[in-house]
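# Quick one: sequence and predicted model below, then my questions.
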Amino acid sequence: MASEEIQIKTDYITLGQFLKLTNVVESGGMVKLFLSEYPVFVNDSQDQRRGKKLYPGDSISIPEVGTYTVTRENA
């Protein structure tokens, strides 16, 4: 499965913001529920923290949803 690149303009993005940006969840209120029911792997380690900071180069894998790579948008 190909990795989809997600560009950010800031130094980092939280896992909760990332899930909304990628349309995995529709609202911030759904993030906690999603993370409690679905495994999310950041750089091959499972992480369920909404506030986990994701930086350019980080790889996020959500089984049955997709694989993503965080990249920095060029100014």
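Cool, got the structure.
# drop to CA atoms for contacts and neighbour counts, all remaining ones
OK.
# can you tell me the helix or strand for the closest residue in space to Val42 that isn't next to it in sequence?
Distances taken as Cα to Cα, 6 or more residues apart in numbering place Ile60 nearest to Val42, at 4.6 Å, with adjacent residues excluded. Assigned by DSSP states H and E, Ile60 falls within strand 59-62.
# Which residues does that strand contact?
Here strand 59-62 makes contact (Cα atoms under 8 Å, 6 or more residues apart in numbering) with Tyr38, Pro39, Val40, Phe41, Val42, Asn43, Asp44, Thr67, Tyr68, Thr69, Val70.
# okay, those residues in a markdown table with secondary structure next?
Formatted as a markdown table, these follow (DSSP: H, G, I helix; E, B strand; the rest coil):
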| residue | secondary structure |
| --- | --- |
| Tyr38 | coil |
| Pro39 | coil |
| Val40 | coil |
| Phe41 | strand |
| Val42 | strand |
| Asn43 | coil |
| Asp44 | coil |
| Thr67 | strand |
| Tyr68 | strand |
| Thr69 | strand |
| Val70 | strand |
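# before we go on, here's another structure to hold up against the first:
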Amino acid sequence: MQTIDFELDRDFVELNQLLKLAGLCDSGGAGKQLVASGAVRVDGVPEQRKTAKIRAGQRVRVGDVEIQVTGTGG
């Protein structure tokens, strides 16, 4: 499994934007489609909210790629 460390520079990032910023899709719209397909899990639970707020300490998984979100935010 590939792990991507993503450091937040604010309180949260929307899920579709995180997928774009981490390089798993080309745009926020493509990120929304990826979430809608059911392929995205947040902390091990399937996530259907395209703009779910992802905060430091959470893990987002798409296939064999896991994004580990770190940072203090703000």
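Perfect, I can see it now. Because the structure is predicted, anything quoted here is derived from the model rather than measured.
# on that earlier part again, let me know the closest of the contacts of strand 59-62 of structure 1 to Met1 of structure 1.
Closest approach to Met1 of structure 1 among the contacts of strand 59-62 of structure 1 (Cα to Cα): Thr67, at 7.4 Å.
# residues near the residue lying closest to Tyr12 of structure 1 once chain neighbours are set aside, how many?
Leaving aside its sequence neighbours, Tyr12 of structure 1 sits nearest to Tyr55 (Cα to Cα, 6+ apart; 4.7 Å). Residues near Tyr55 of structure 1, counting by other Cα atoms under 10 Å, number 17.
# so Tyr55 of structure 1 makes contact with Ile13?
Yes. Using Cα atoms under 8 Å, Tyr55 of structure 1 is in contact with Ile13, at 6.7 Å.
# the helices in structure 1, which residues?
Here structure 1 has its helices, by DSSP state H, at 15-21, 29-37.
# and among the ones you listed, the most buried is which?
Highest mean neighbour count of those: helix 15-21, a mean of 20 (counted as mean count of other Cα atoms under 10 Å).
# average gap between that one and structure 2?
Aligned to structure 2 and superposed, helix 15-21 of structure 1 gives a mean residue distance of 0.6 Å (mean Cα distance after the TM-score superposition for structure 1).
# Please determine how far Ser27 of structure 1 is located from Ser45 of structure 1.
Ser27 of structure 1 sits 24 Å away from Ser45 of structure 1, going by Cα to Cα, to the nearest Å.
# same deal with Leu15 of structure 1?
The value you get for Leu15 of structure 1 to Ser45 of structure 1, if Cα to Cα is used, is 13 Å.
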